[in-house]
Every structure is written in structure tokens, then in C-alpha cells.
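K.L.:
sequence unknown, structure follows:
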């Protein structure tokens, strides 16, 4: 039974990440039917994981792949947006200094937010980058 669930989960992710096409809607193959079912499962999973404000942004999408792409662009940004975010965060890191009115704990928290944001953009951070 576990193998079956794993393969369904893999198919659901495949449909979400790469989309699918039904060649002949009047005579769908077994794979077409499975893809359509996986798309429905993916949409239901996404709908259950988001709040109503986010749902308003994606409710016009009929395919899990469309929803996933829109959410990625909204929350991760396009490659150009990621590049700008990365540039800004690197600048914040290189010019990072303790503020006159903050504690060491507050300063460390600000630094950790910058480092975590850089890591989220898949930027490699070395200890030397934050120890100067």
C-alpha cells in the first residue's frame, strides 16, 4: 500500500510542477484520467493550505501548475526580482552595524534575519561573511 501512495504523491507533484496535456478530451486515456485526478488532488491540497486572501489570487486557475507558478512568482518572485532582493540583502550584510540604541540580542536578531533571507534565496553564506 505504501508504494501506491508514494507513486500517487509523485504523480500529484509531477502534475503540479510540470503540468499535463490531454490529447483527446473526447477519448481520454487512463493516464489522462489519472493526471486529471492528480490535478484535482493537488488543487485541493493547495486550497486547504492557504488563507482566503491568497485564494483570491489563484481562484481563476484551473490547473495546479498555474496555481503553483503564480504562488512562486508572488512569494519568491521572478528571477529578476530574486536578483534585486539578493543585491539588497548583500548590501545590508556588508554594511551591517550595531545601532546605538539596540541590544546585542536585537542586533543579532537583525543579522539573523538577513542571513536567513539570503539562505532562502539559495545564497551560500560563510562564517567569514558575518564575523567581521
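P.N.:
Perfect, I can see it now. Bear in mind that the values here come from a model prediction, so they are computed numbers and not experimental data.
K.L.:
CA atoms for contacts and neighbours, from now on please.
P.N.:
Noted.
K.L.:
Identify the residues contacting residue 41.
P.N.:
Contacts for residue 41 (CA atoms under 8 Å, 6 or more residues apart in numbering) come out as residue 12.
K.L.:
how about a cut-off of 10 Å?
P.N.:
By CA atoms under 10 Å, 6 or more residues apart in numbering, residue 41 lies in contact with 8, 9, 12, 13, 15, 16, 35, 47, 64.
K.L.:
and if you look at residue 88?
P.N.:
Contacts for residue 88 (CA under 10 Å, 6+ apart) come out as 82, 114, 118.
K.L.:
Burial check on the second one, number of neighbours?
P.N.:
Neighbour count of residue 114, defined by other CA atoms under 10 Å: 18.
K.L.:
What count of nearby residues applies to residue 59?
P.N.:
Using other CA under 10 Å, residue 59 is surrounded by 11 other residues.
K.L.:
brain fart, residue 86
P.N.:
Other residues close to residue 86 by other CA under 10 Å number 19.
K.L.:
take a look at this one as well, against the first:
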């Protein structure tokens, strides 16, 4: 007769991202999307759409330029921090081999897109498979 302890298995942590070691990317990708959204929905937007850019129209040149540090509002700083938070989550979810593959990426979206290309193929290859 089985004891009650034998009927249950340990689940994944809700406070730590699921570690990715290069196997079963599709499952990890889907779980990571939900994990990021559970922390802050804006983290997922940063990963999926790209980082926030704090820019303004320059009065002298009439062209868009990046805000200087002194021009940033508290909300700008909070939004800019989201990319670092998303990158931190992604890097902490990758084993050493996968982390090396995305080394040098400057945004969470770049990390995400590179992992997708490595494990799913390029957009053209994915479209051909459909």
C-alpha cells in the first residue's frame, strides 16, 4: 500500500525560474513566459517587444534623441530598469552552456530571440515548417 507521501511529487518553484539546459525549449519557453508575466506583466513586454527607450525631441535639432541622465523621470528610470530585471531572470534561468550562447546580448529581447533562433530556427525556417 502506498503512503500519502508517495502520491505527490515536488513541483516547480514559483519564486525561481525554471532552469534551461538546452532540452525541451518549447516547454521551457512557455513556462518562462508565464513566469515573467507573474512577476510583472511589463517584464514580458520587454522580452517580447524590446526595452523601453527614454527619448525626447531635441529643441535645437528637431530630432529624437536619448534623454540624458538628468532628464530622466522616476518613471523613465523604473521603465529602464525593467530590461535589467528581465535579463536577470533569463540569465538566472540558463545553465552555463546556454548562458554562453547568449553572452553579449544587450537586451532581454535579444537574449529571447537568440534562444528562439538557436532552438527553433530562424523565422524563415519556422514559417517553412508550418
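P.N.:
Received the coordinates, thanks. Fair warning: this is a prediction, and the values are worked out from it, not measured in the lab.
K.L.:
ok, which stretches of structure 1 are helices?
P.N.:
With DSSP state H as the criterion, structure 1 has helices at 2-18, 30-49, 52-58, 64-75, 79-94, 104-120, 127-130.
K.L.:
To what extent does the third one diverge from structure 2 after superposition?
P.N.:
In other words, helix 52-58 of structure 1. Its aligned residues in structure 2 lie a mean 1.1 Å from helix 52-58 of structure 1 after superposition (mean CA distance after the TM-score superposition for structure 1).
K.L.:
thinking again about what came up before, for residue 24 of structure 1, find the nearest of the helices of structure 1.
P.N.:
helix 30-49 (9.0 Å; CA to CA).
K.L.:
Which stretch of structure 2 lines up against that closest one?
P.N.:
The aligned range for helix 30-49 of structure 1 in structure 2 is 74-93, by TM-score structural alignment.
K.L.:
and the contacts of residue 88 of structure 1 as JSON lines, adding distance to residue 74 of structure 1?
P.N.:
Formatted as JSON lines, the contacts of residue 88 of structure 1 follow (distance: CA to CA, whole Å):
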{"residue": "82", "distance to residue 74 of structure 1": "11"}
{"residue": "114", "distance to residue 74 of structure 1": "20"}
{"residue": "118", "distance to residue 74 of structure 1": "18"}
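K.L.:
who are the neighbours in contact with the residue mapped onto residue 53 of structure 2 from structure 1?
P.N.:
Using TM-score structural alignment, the partner of residue 53 of structure 2 in structure 1 is residue 21. By CA under 10 Å, 6+ apart, the contact set of residue 21 of structure 1 is 15, 32, 35, 36.
K.L.:
Residue 10 is in contact with the third one, correct?
P.N.:
Think residue 35 of structure 1. No - checked against CA atoms under 10 Å, the pair residue 35 of structure 1 and residue 10 is beyond contact range at 11.2 Å.
K.L.:
shared neighbours of the two, which are they?
P.N.:
Common neighbours of residue 35 of structure 1 and residue 10 (CA under 10 Å, 6+ apart) are residue 16.
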